[in-house]
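A.B. asks: the amino acid sequence is not available; the structure is as follows:
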């Protein structure tokens, strides 16, 4: 397995439901931007992986045919909120194994307003066992599914380590400070921790509205190539995927009796461990991280799962400013899902977009000075977690 070059990236501004173009137009535009960034025509693409959660089969073809109809394999993927990085994972595998030289990964989502819910209610849900465990661990009648899971995980951390509610508010405030410099983010208004604490309460003592990411529409894409392809076509090789791991749930998800495990803490920890070992580095070598902050609660517990700080030390990590500019590791310079938005299929590739720009040194107002090593964490309940390590060469 060899390093994989990130040749081109593309992302469109994220928008509220009802304010975006249709899904296929968002996907088409993101792909065109990625191809232009790589300096390549669609005819050079060997294969494409397309991710989305809410859509019919072959929506990928609907989005890619306006770009070109070359007859290549187009694989449609759905892995919940980790869908975009799953497309990236598959694309990277094809390049790293030597099977292909130029692969496209694209993700998009056209979402509806409101909390996430099941679409197919006439058959067993993928979350039946998750719900059964959650019902045993927390008493939160009437709280929507995702809020119950991640709020419950935050509540677990609060009980274990004495984490105050305002720690989550500080995470959300940090996200807004970062997003104000990102023209592609959905919410660019800066808010304070007090603003977050005083916002609408959606779970007393656990969560306010601003601690949750909004439903969002958008698209993002990446073109990955082999080193030999890059050399042949004069493509810059400065940003590469040096290591990547994908994990799914283990028995601890259901048997640990902990909401943090139920929302993927062990998945993230294991994926990160594999990546660090493969790359021969540790979390202390990271300059910038884009992680899956679908809720402020998940960002806080993920600091610990990724080893950015020790277990039970996330509150101090936040209070010391080690999660932002001037601190140890800048997390979510894009504003993250909390401020940038979370169009499920596009999120993982939007993270790739931000980190590639960071390592190129072209991130503009969100730039982390001297960034050379970047980590991406993308999580989907049900479940799957993808952790990707990028290096600048």
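C.D. replies: Perfect, I can see it now. Given the structure is predicted, the values throughout are model-derived calculations rather than measurements. Numbers count the residues shown, from 1 in each chain.
A.B. asks: C-alpha from now on. contacts and neighbour counts both.
C.D. replies: Fine.
A.B. asks: ok, residue 256 to residue 28 distance?
C.D. replies: 43 Å (C-alpha to C-alpha, to the nearest Å).
A.B. asks: between those two, which is the more surrounded one?
C.D. replies: Neighbour comparison, residue 256 and residue 28: the larger count goes to residue 28, with 23 against 12 (by other C-alpha atoms under 10 Å).
A.B. asks: quick one: the strands in the stretch 1-150 of the chain?
C.D. replies: Assigned by DSSP state E, counting those that start in this stretch, the stretch 1-150 of the chain shows strands spanning 4-11, 47-51, 74-77, 102-109.
A.B. asks: closest one to residue 239 among these?
C.D. replies: strand 4-11 (5.8 Å; C-alpha to C-alpha).
A.B. asks: could you say what helices and strands the closest one packs with?
C.D. replies: helix 23-38, helix 83-96, strand 218-225, helix 227-233, strand 239-247, helix 344-360 (3 or more C-alpha pairs under 8 Å, 6 or more residues apart in numbering; DSSP states H and E).
A.B. asks: and with 7 Å instead?
C.D. replies: Helices and strands touching strand 4-11, by 3 or more C-alpha pairs under 7 Å, 6 or more residues apart in numbering; DSSP states H and E, are helix 23-38, helix 83-96, strand 218-225, strand 239-247, helix 344-360.
A.B. asks: tally of neighbours for the residue lying closest to residue 248 once chain neighbours are set aside?
C.D. replies: Residue nearest to residue 248 in three dimensions, not counting chain neighbours: residue 384, with 4.5 Å by C-alpha to C-alpha, 6 or more residues apart in numbering. For residue 384, the tally of surrounding residues (other C-alpha under 10 Å) stands at 23.
A.B. asks: same question for residue 88.
C.D. replies: Neighbours around residue 88, by other C-alpha under 10 Å: 30.
A.B. asks: now for residue 173: which residues touch it?
C.D. replies: 191-193 (C-alpha atoms under 7 Å, 6 or more residues apart in numbering).
A.B. asks: now, those that are in helices?
C.D. replies: residue 193 (DSSP state H).
A.B. asks: what's the closest of the contacts of residue 173 to residue 40?
C.D. replies: Nearest member of the contacts of residue 173 to residue 40, counting by C-alpha to C-alpha, is residue 191, at 40.7 Å.
A.B. asks: how about the closest one: what's its closest non-neighbour residue?
C.D. replies: Nearest non-adjacent residue to residue 191 (C-alpha to C-alpha, 6+ apart): residue 173, at 5.4 Å.
A.B. asks: which parts of the helix or strand the one you found falls within are buried?
C.D. replies: Per DSSP states H and E, residue 173 falls inside helix 165-179. Buried residues in helix 165-179, defined by neighbour count with 16 or more other C-alpha atoms under 10 Å: 165-179.
A.B. asks: check it against this one:
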């Protein structure tokens, strides 16, 4: 197996639905940025993986053809909210196992306003078993389903460990502080814990509006290559993917009768374990983390799933400031999904964009000093979780 180099990255600034370019234009922009960053041409790309959730078949070709039509394999990827990192996972495998020397992963999403909803209603839903379990565990049938899932997971943590609404508000306030340093953050206004607590209530005692990420539109891309290819083309090879794992659900997702498990806690913990073992390091060696904060609640339970703190220790972790600058880790220096927004297909690759900049030392005002090890976590219900470990060579 060969080492996998992150040769180039690109990302558009995310936008509210109706205010963005079309998906193909956003994807083209991200790809061209990544090519420029890598210092290569599209003719050097040997394979491409294109991730999106809401779109017709072969949207990947439509987007990539705007950059070039060289006859290479283009694989369209859909894995719910972990789509972008699934494209990255496939691209990394192609490099690591010597199938190709230079591969593109691109993700994009042109979303509709409002809560996520199924498109095909004339066939069994992939969420049917999840919905049945959620209905049995969560009474609040009047709120949107995604909110029920992640709010329910947060409530499960509250019931088990005494977590408070203010703990989730501290996470959202932290995200906003980080976002003020990120020119690509859609929501770059700092909000206080009090602002979050006083925002419109979506679930009494469990969630306010500011604790949920908004649907957005955008594109992001990464070009991966082998060491030999990087050497031949004079590519910056400082940032490498040294371990990566994808997990899916096990029977415990439903059998545990716990909303934390239903939204992927076990998938996260298993993927993180695999990654640490493969890299020969522990969570304590990580410097910076981009994790899937679709809701502040998911960020909190993911601290524990990734091993950043013990189970039940998230409240102290937050109170001690170990999730931000000056603490043990900096989580979501980009501002995360809570501040950037969440265009499903682009999210995982936007995380790659941020962490590559952090390890190169080019993240500007949000730079994590001395960052050498970075961890990425991207989660999709239904379900799939991808955890990726990057290291600076």
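C.D. replies: Sure thing, it's come through. This is a predicted model, so every value here is computed, not measured.
A.B. asks: contacting residues for the residue sitting furthest away from the middle of the first structure?
C.D. replies: What lies farthest from the middle of the first structure is residue 232; by C-alpha atoms, centre = their mean that is 31.6 Å. Counting by C-alpha under 7 Å, 6+ apart, residue 232 of the first structure touches no other residue.
A.B. asks: that one maps to what in the second structure?
C.D. replies: In the second structure, the residue matched to residue 232 of the first structure (TM-score structural alignment) is residue 232.
A.B. asks: residue 136 of the first structure now?
C.D. replies: Residue 136 of the first structure maps onto residue 136 in the second structure, by TM-score structural alignment.
A.B. asks: burial count for its match?
C.D. replies: For residue 136 of the second structure, the count of nearby residues is 10 (other C-alpha under 10 Å).
A.B. asks: quick revisit: nearest to residue 73 of the first structure, of the helices and strands packed on strand 4-11 of the first structure?
C.D. replies: Per C-alpha to C-alpha, nearest to residue 73 of the first structure of those: helix 83-96, 11.9 Å.
A.B. asks: what sits up against the closest one?
C.D. replies: By C-alpha under 7 Å, 6+ apart, helix 83-96 of the first structure touches 1-4, 49-52, 77, 79, 100-101, 103-107, 224-226, 344-349, 378, 386.
A.B. asks: how much space separates the residue nearest to residue 248 of the first structure from residue 109 of the first structure?
C.D. replies: 18 Å.
A.B. asks: quick check: closest non-adjacent residue to residue 10 of the first structure.
C.D. replies: residue 34 (4.1 Å).
A.B. asks: what does the one you found align to in the second structure?
C.D. replies: Counting by TM-score structural alignment, residue 34 of the first structure corresponds to residue 34 in the second structure.
A.B. asks: helices of the stretch 201-350 of the first structure, start to end?
C.D. replies: Ranges of helices within the stretch 201-350 of the first structure are 227-233, 252-255, 259-262, 265-279, 296-305, 314-319, 336-340, 344-360, based on DSSP state H, counting those that start in this stretch.
A.B. asks: which of the ones you listed sits closest to residue 159 of the first structure?
C.D. replies: Nearest of these (C-alpha to C-alpha): helix 259-262, 11.3 Å.
A.B. asks: that older thread, tell me how many other residues crowd the residue nearest to residue 10 of the first structure.
C.D. replies: The burial count for residue 34 of the first structure: 24, using other C-alpha under 10 Å.
A.B. asks: list the contacts of it.
C.D. replies: 8-10, 221-223.
A.B. asks: cool, and residue 72 of the first structure?
C.D. replies: Counting by C-alpha under 7 Å, 6+ apart, the residues that residue 72 of the first structure touches are 46-47.
A.B. asks: from residue 46 of the first structure, how far off is it?
C.D. replies: 6 Å.
A.B. asks: correct me, but residue 265 of the first structure touches residue 307?
C.D. replies: No - using C-alpha atoms under 7 Å as the test, residue 265 of the first structure is too far from residue 307 to be in contact (11.4 Å).
A.B. asks: higher neighbour count, these two?
C.D. replies: Neighbours per residue, other C-alpha under 10 Å: of residue 265 of the first structure and residue 307, the larger number sits with residue 265, 24 against 16.
A.B. asks: now do the contacts for the more buried one.
C.D. replies: residue 305.
A.B. asks: ok now stretch 71-87 of the first structure, how far from the chain's centre?
C.D. replies: 14 Å (C-alpha atoms, centre = their mean, to the nearest Å).
A.B. asks: which one of the contacts of residue 173 of the first structure is nearest residue 239 of the first structure?
C.D. replies: So of these, ranked by how close each gets to residue 239 of the first structure (C-alpha to C-alpha), first place is residue 191, at 33.2 Å.
A.B. asks: pull the contacting residues for the corresponding residue of the second structure for residue 185 of the first structure.
C.D. replies: For residue 185 of the first structure, the aligned residue in the second structure is residue 185 (criterion: TM-score structural alignment). Taking C-alpha under 7 Å, 6+ apart as the criterion, residue 185 of the second structure is in contact with 13, 179, 335, 339-340.
A.B. asks: let's go with 8 Å and repeat that
C.D. replies: 13-14, 179, 334-335, 339-341 (C-alpha atoms under 8 Å, 6 or more residues apart in numbering).
A.B. asks: tell me which helix or strand it sits in.
C.D. replies: Judged by DSSP H and E, residue 185 of the second structure forms part of no helix or strand.
A.B. asks: quick one: it and residue 210 of the second structure, what's the gap?
C.D. replies: 15 Å.
A.B. asks: using the three-state scheme, assign the nearest residue to residue 385 of the second structure once chain neighbours are set aside.
C.D. replies: Residue nearest to residue 385 of the second structure in three dimensions, not counting chain neighbours: residue 379, with 4.4 Å by C-alpha to C-alpha, 6+ apart. What DSSP: H, G, I helix; E, B strand; the rest coil gives for residue 379 of the second structure is strand.
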